[in-house]
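Q: have a look; sequence and predicted model below, questions after that.
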Amino acid sequence: MQLTGSQVIIECLKEQGVDTVFGYPGGAILNVYDELYKHPEIKHVLTSHEQGASHAADGYARSTGKVGVCLATSGPGATNLVTGISTAYMDSIPIVAITCNVGVSLLGKDSFQEIDIAGITTPVTKYSFIVKDVEKLADTIRRAFDIARKGRPGPVLVDIPKNVTADLVEYTRQEIKLPERVTETITDSDIDNAIELIKASKKPYIFVGGGVVLSGASKELKEFVDKVNAPVCDTLMGKGAYDGTSDNYTGMLGMHGTKTSNLGVSECDLLIAIGTRFSDRVLGNPKKFADQAKILQFDVDAAEINKNIRVTSSVIGDVKEILTRINKKLTQLDHNSWVEHVLAYAKTFPLTYHKEGLSGPFVIEKIYEMTKGNAIMVTEVGQHQMWAAQYYKYSKPRTLLTSGGLGTMGYGLGAAIGAQTANPDRTVVNIAGDGCFRMNMNELATASREKLPLIEVIINNHVLGMVRQWQTLFYEKHYSATVLDDGVDYVKLSEAMGATARRVKTQEEFEKAFADALKSKTPFVIDCIIDSDDKVWPMVAPGKPINESFDEEDYNATQGGN
C-alpha cells in the first residue's frame, strides 16, 4: 500500500513493538507528529526539553530492556538530544533517536534550523543515518532498531529530511525478528582456557559489570558464583546483576568502592571480570591494579579486551551464553577459606557514617528500608549517586538507573520519567543533588502533566558536593564556583510546577515526608537539607592504587586530627 514517509515511520514503530515515545515537536517534524496524532496506541510523552526526552528514552530502556525512542525536530531540537544520546552511548543503552531536518533541496545551504545532526552524533552512536530517499526509509528504521539491540547495545540516530516525511512510497509490513545473541566468537578453546584458569586459582574474585545486566545473565551469574565459590564485587553499572544482599557480596570496586572489595581484589590471584570495561574510576593506578592476579575477561565487545588493562585470557561473546557454557563444564570448587578471609575485611572496614542528623547515607538507608528494596532507584551524578550505590542494596537487575560513563548531571529526572512511564506500578525514586536538580528541574512539569507518582529526593547541601569534596581534599579548600547558597527555594519551584513538595531538616521529618510520598499519586519532591561538607567515604585519590583507599578516620589522622 502507498503511504507517506510519516506513515511509514509510525508503522515501523508499531512493527518494533514501540508503545511509548518521548519528544518535542517542531516545524521539520510536524508531518510525523500529525501522523502520531492519529495513533493513540503509541503514547507520546511531551517533555519540557529535548534533553529530557533523550534521558526519558534512556530510563525507559534501562528499566525494561526494550529500545527507548525519542523524537526531535531539526536544528536546536536535534542538538538538544546529544547529551542524552552520549549518555546512552557510554553506558551501552539501546535507544533510537528520530530527528527531522530541512528538506533535501535545502540541505547544505545554512537553511533555517538546519544542522548536520548525523555528523554531530557519529562519534556517540553505534550508527547515524540520514535518509534522503523515502524508498529507503522503512529499511533504515528497521536497521536502526536492529543495530541498537544487537551485540553491545547502544543508541542509533535516524535523521529524515522533511520532504521525505511527505513523499509517497509502497510499504509492506514486516514481522520483526529480534537479533540473536553473539555466539560465533565463543570458542571451545577459550572456554577451556577460562575453566583451567579458574580451577588453578586459589584466591579468585568475581568482578561484575553492566554487561551482565544488559545480557540478562543474572541467573547464570548466580550459578557461576556458587560453583566458583568466590567473593563478588561490582561496578556502578553492574548493581543488581548479583544480589547485593548475599553474604559473599563485598560491594562496589574502585574510587568509592568498599575497602573490602579494593583490598580483596588487590590480593586475589585471579580476577574474573564479567561484562565490564575497566574504567579509570575502577582501576585507580592501572599499573598496580590487581597486580598479584591473572585477569580473565568475558565481554561481548572485542574492543574492550586489553583496552584499559592487560588480561591473561578472555572469552568474547554474549555473557549469558559464555556463563551457560562454562557452568556446564565447571565442577564445584571450594574457596571457603579465601572467602572468609575477604569477608573479615568487611567486619573490619564496614561502610559507616555519622548517625546523628540528616545525611545522604541516612536518607538512602531509610529509602531502602521503607521501599523494602523494591524501588527503581534513579540518580543524578555526584555524591548522592555514590551514596545511592553504597547504601541501597540492589538485589535485582535494572533497579539502579544512573549515568556511569558520561556522568551526566541532569540525567535523573528525565530517566525517572521514562522508568515510571514504563513501570506505572513500581515505586520510582530519583536521588538528586541540588546542583543536578537545577539543571533539568523543568521536567517536573512533565511529571506533573503526566501524573507520574515518582519521588524526587534532593540531597541539598547548597554546594556542588563532589567538586567541593575534591576541592577540600586536593585543592586546599579553594571553593571556586561551587557554592550554591543563592536562596533558590526548591519547594516553591516544585509546587509551581504541579508537584507536592516538603523541606526536611531532621531524620524524623524525612521519614514522615517519604511515607507521604509513597502514598502520593502525583510527583512528590523532598528537599533534604544536609551539611555542606559531608563527604563520600571511602575514597581512592586520583592515580593511586585502589588498595590505598582511605576513609574519614584515615584522612583526619593525616591532617593531625583536624
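A: Nice, I can see it.
Q: only C-alpha atoms for contact and neighbour calcs from this point on.
A: Noted.
Q: so what's the closest residue to Phe349 other than its chain neighbours up against?
A: Ranked by CA to CA, 6 or more residues apart in numbering and with sequence neighbours excluded, the top spatial neighbour of Phe349 is Lys259, at 6.3 Å. Contacts were defined as CA atoms under 8 Å, 6 or more residues apart in numbering; by that measure Lys259 touches Tyr345, Ala346, Phe349, Pro350, Pro538, Asn547, Ser549, Phe550.
Q: residues contacting stretch 326-336, please?
A: With CA under 8 Å, 6+ apart, stretch 326-336 has contacts from 191, 195, 199, 202-203, 220, 223-224, 226-230.
Q: sorry, back to before: out of the contacts of Lys259, which sit inside helices?
A: Tyr345, Ala346 (DSSP state H).
Q: also this one, for the comparison:
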Amino acid sequence: MLEDRDVETMFGYPGGAVIPIYDEIRDSSIRHVLVRHEQCAAHAADGYARATGKTGVCLSTSGPGATNMVTGIATAYADSIPMLALTGQVGSKVLGSEAFQEVDAYSLMMSVTKHNFRVTDVKRLPHAIDEAWQIAASGRPGPVHVDLPVDQINAQIDEAMTNEHFGIKKPWEDVSGIPDAVRLIKECQKPVIFAGGGAVGAGASDEVKRLSQMIGAPIVTPLMGIGIVPSADPLNMGALGMHGRMCAMEAFQNSDLIIAVGTKFSDRTYSPHTEPSKKCRVIQIDIDATQFGKSNRTSVDIKCDAKKALGLLIDALGGETRHDPWTRQVKEWKKRCTCNYDYYTSPIVPQKVMKELNSFFDEDTIITTDVGQNQMWAMHFLDVKRPRQLLSSGSFGTMGFGLPAAIGAKAARPDCKVATVVGDGGLQMVVQELATAVAEKLPVVVVLLNNGWLGMVKQWQKLFWDKRYSETELGDDPDFCMIAQAYKAKGIHVERAGEVHDALKEAFDCGETCVVDIKCDPEEDALPMLPPNPALAPVKGRCKF
C-alpha cells in the first residue's frame, strides 16, 4: 500500500513487534534508512517532507520505540508537516495486560497528531492506511499515527482488499469574504502581507509575490514563512517577532491592514511589542478555521487553501492598487536595517560563519537548523532564495532537530547540497546520527557553532536574570572532530575567522559527511531580542535600526 502511494523512502528502527514489516521491506522497492534513535526517524521523515512537500514516513517498534518517536511527531504536528507514523504494538489479545514493551501509543499520540488508528482487525488495515495517507496531506497537513498489533501484522489478507480506497471528507471552503477583502485593500494606505508556513505548504510563493507587487505591500514572515519570496526581494522585510528584524517590526507596527496568509499569530511573532494600532484591520487566509480570531481585530476570514485564495483575491482586485508612499517608506526601512560587524574578531562571531555560508548557498542548497541562537543567526543572515530551502523547527523549538532533518532532506533531494547549522548543545542530543549519514551514504555538512554554552538560555539569563547563569555552561565539551572521525565522518577544526571560508569549501567539496567545528564567541548574543515581558524594552544590540 505504501508502494502504491509512491513512497520511496522511510525512516525507522526495528524491534520485535515490527519484524514482520521489516522482513517485507527486504523485498520492497522502498528504501529504508536505519536511524540510531527513533526520535530521529520522525525528524528525518519531517525533513524529507519539508524539503519536498510529500508525506514523510517513519516506523518504530512498540513500547519505548513508540515513546521515543513522540517528540519528533510533536515537532511535525506543531509545524503542520505531513507525516505517516507507524508503530508496532503487542498482540491485540494481550492489549491492556502489561505485556512486554506495551504502551498505549494510540492514546499517547492523540494530542500530537491529526488522527489515530489502531488496527485490531487486519481487514481494517487498508482503511487505516488509505485514510491516514489522505488525512496527513489534506487541509492543514500534519502527522497521522497508525498503531499495528503484531498478530494483525502477521495475519493474512486478501490482496485485493489492499487496493480499496476510502474517501475522507474534504475540507470545506468559504471564500465569500473575497469582496470585503478587496474593499479593505482598496481602502487601506499601509498594507502588509504576513506569510507563514501555510503559504509555503500550499505552494503559494508566486501568488504572494504577485500580490505584493500589485499593491506595493511589504512581506513579513514568521520563521516558518522564510523563503516564501527571496530574501533579496526589496519588499521582503524578513522575519518578524522576538528575534526578528527591526525593519519587519517597523513595517508591521505601522500598517493599517494585515493580509495574513497561512500563519497563526504565534506569541513569538505577534505580541504587544510588534502589534500595530487597534485601528489596523486583518484579512486572514487559512484552511484551518481554528486560526481565525487570534489577532483579536476586525477581520475578514477566508477559509481556503492559500494558493487558491490568493489567486481569487488577485483576480478580484483586477489590477494594481498601488500604495507608493508606503512602498517607498518600507524600502527605505529595509535599506537602513543593516548591522555593523567586525568579521575578523577572535573568537569568531557567528555572523561571520553565516556570511561565508552564503557564498555556498545557491538554489540547489538546503540548510536545516537546530534550535537556539544558531537558528536565529541563520534566520537573520542566510540569503534564502526559495521555499523549502531553510528548514527549522518553529513552533515546538526542538533541540536535536537539525542533523536528522538534514539526513531526511538529503534522502529526499540527493541532488542538493545539504548542511545543518547547529550548536554544541543540540548536536550532542543526536550526535549518533552521524553514523546514519555515513552508513546510508547521505553526506551532510554539519556547521557547528561551538560556544560551550546552551547559548539561548544563557542569553536570557544574561539579559533578564542578572547574569545568574545556572546549568547553561556545558563545561568540558568533547572534541567533535574526533567524534566525527570515530563515526567515519570528516572533522575540521576552525579557530580563526580567516579559516571559515576554506573549511566550509572543503566540507562541501569532500562528498562525505563532515563536521566543521567552529569555535565561536560565547558572549555574542542573537539580537535584536524582544523580551517576554511587554514592560521591558527590546534589546537592539548593534542594529542601526
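A: Good, I have the coordinates. Note that the structure is a prediction, hence the values are computed from the model and not measured.
Q: quick one: map the residue nearest to Phe349 of the first structure onto the second structure.
A: Alignment note (TM-score structural alignment): Lys259 of the first structure maps to Met246 of the second structure.
Q: that older thread, which among the contacts of stretch 326-336 of the first structure end up buried?
A: Ile191, Ile195, Lys199, Lys202, Lys203, Glu220, Phe224, Asp226, Lys227, Val228, Asn229, Ala230 (16 or more other CA atoms under 10 Å).
Q: of those residues, closest to Glu175 of the first structure?
A: Set against Glu175 of the first structure, the nearest of these by CA to CA is Glu220 (30.2 Å).
Q: and that closest one, what does it touch?
A: Contacts of Glu220 of the first structure (CA under 8 Å, 6+ apart): Lys320, Leu323, Thr324, Asn327.
Q: give me the nearest residue to the second one, chain neighbours excluded.
A: With CA to CA, 6+ apart as the measure, Glu220 is the residue that lies nearest to Leu323 of the first structure, at 5.9 Å, once sequence neighbours are left out.
Q: return the residue of the second structure aligned against that neighbour.
A: Aligned partner of Glu220 of the first structure by TM-score structural alignment: Glu207.
Q: map Lys458 of the second structure across to the first structure for me.
A: Using TM-score structural alignment, Lys458 of the second structure lines up with Arg468 in the first structure.
Q: actually Phe360 of the second structure, sorry about that
A: So, by TM-score structural alignment, Phe360 of the second structure is matched to Met370.
Q: buried residues in stretch 85-104 of the second structure?
A: Ala85, Leu86, Thr87, Gly88, Gln89, Val90, Gly91, Ser92, Gln101, Glu102, Val103, Asp104.
Q: next, count neighbours for Leu357 of the second structure.
A: Leu357 of the second structure: 22 surrounding residues under other CA atoms under 10 Å.
Q: so Lys331 of the second structure is in contact with Asp233, correct?
A: No: shown here, Lys331 of the second structure and Asp233 do not form a contact pair, counting by CA atoms under 8 Å, at 10.0 Å.
Q: what about the two, which has more around it?
A: Higher neighbour count among Lys331 of the second structure and Asp233: Lys331, with 18 against 13, using other CA under 10 Å.
Q: which position in the first structure pairs with the more buried one?
A: Checking TM-score structural alignment: Lys331 of the second structure goes with Leu343.
Q: which helix or strand contains that match?
A: Secondary-structure element containing Leu343 of the first structure, defined by DSSP states H and E: helix 336-348.
Q: now tabulate the contacts of stretch 326-336 of the first structure in JSON lines and tack on distance to Ala445 of the first structure and secondary structure.
A: JSON lines is the format used below for the contacts of stretch 326-336 of the first structure (distance: CA to CA, whole Å; DSSP: H, G, I helix; E, B strand; the rest coil):
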{"residue": "Ile191", "distance to Ala445 of the first structure": "52", "secondary structure": "helix"}
{"residue": "Ile195", "distance to Ala445 of the first structure": "54", "secondary structure": "helix"}
{"residue": "Lys199", "distance to Ala445 of the first structure": "56", "secondary structure": "helix"}
{"residue": "Lys202", "distance to Ala445 of the first structure": "56", "secondary structure": "coil"}
{"residue": "Lys203", "distance to Ala445 of the first structure": "52", "secondary structure": "coil"}
{"residue": "Glu220", "distance to Ala445 of the first structure": "42", "secondary structure": "helix"}
{"residue": "Glu223", "distance to Ala445 of the first structure": "45", "secondary structure": "helix"}
{"residue": "Phe224", "distance to Ala445 of the first structure": "45", "secondary structure": "helix"}
{"residue": "Asp226", "distance to Ala445 of the first structure": "47", "secondary structure": "helix"}
{"residue": "Lys227", "distance to Ala445 of the first structure": "50", "secondary structure": "helix"}
{"residue": "Val228", "distance to Ala445 of the first structure": "50", "secondary structure": "helix"}
{"residue": "Asn229", "distance to Ala445 of the first structure": "49", "secondary structure": "coil"}
{"residue": "Ala230", "distance to Ala445 of the first structure": "47", "secondary structure": "coil"}
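Q: so which of the residues you listed is the closest to Ala53 of the first structure?
A: Once CA to CA is applied, the member of the contacts of stretch 326-336 of the first structure that ends up nearest Ala53 of the first structure is Glu220, at 34.0 Å.
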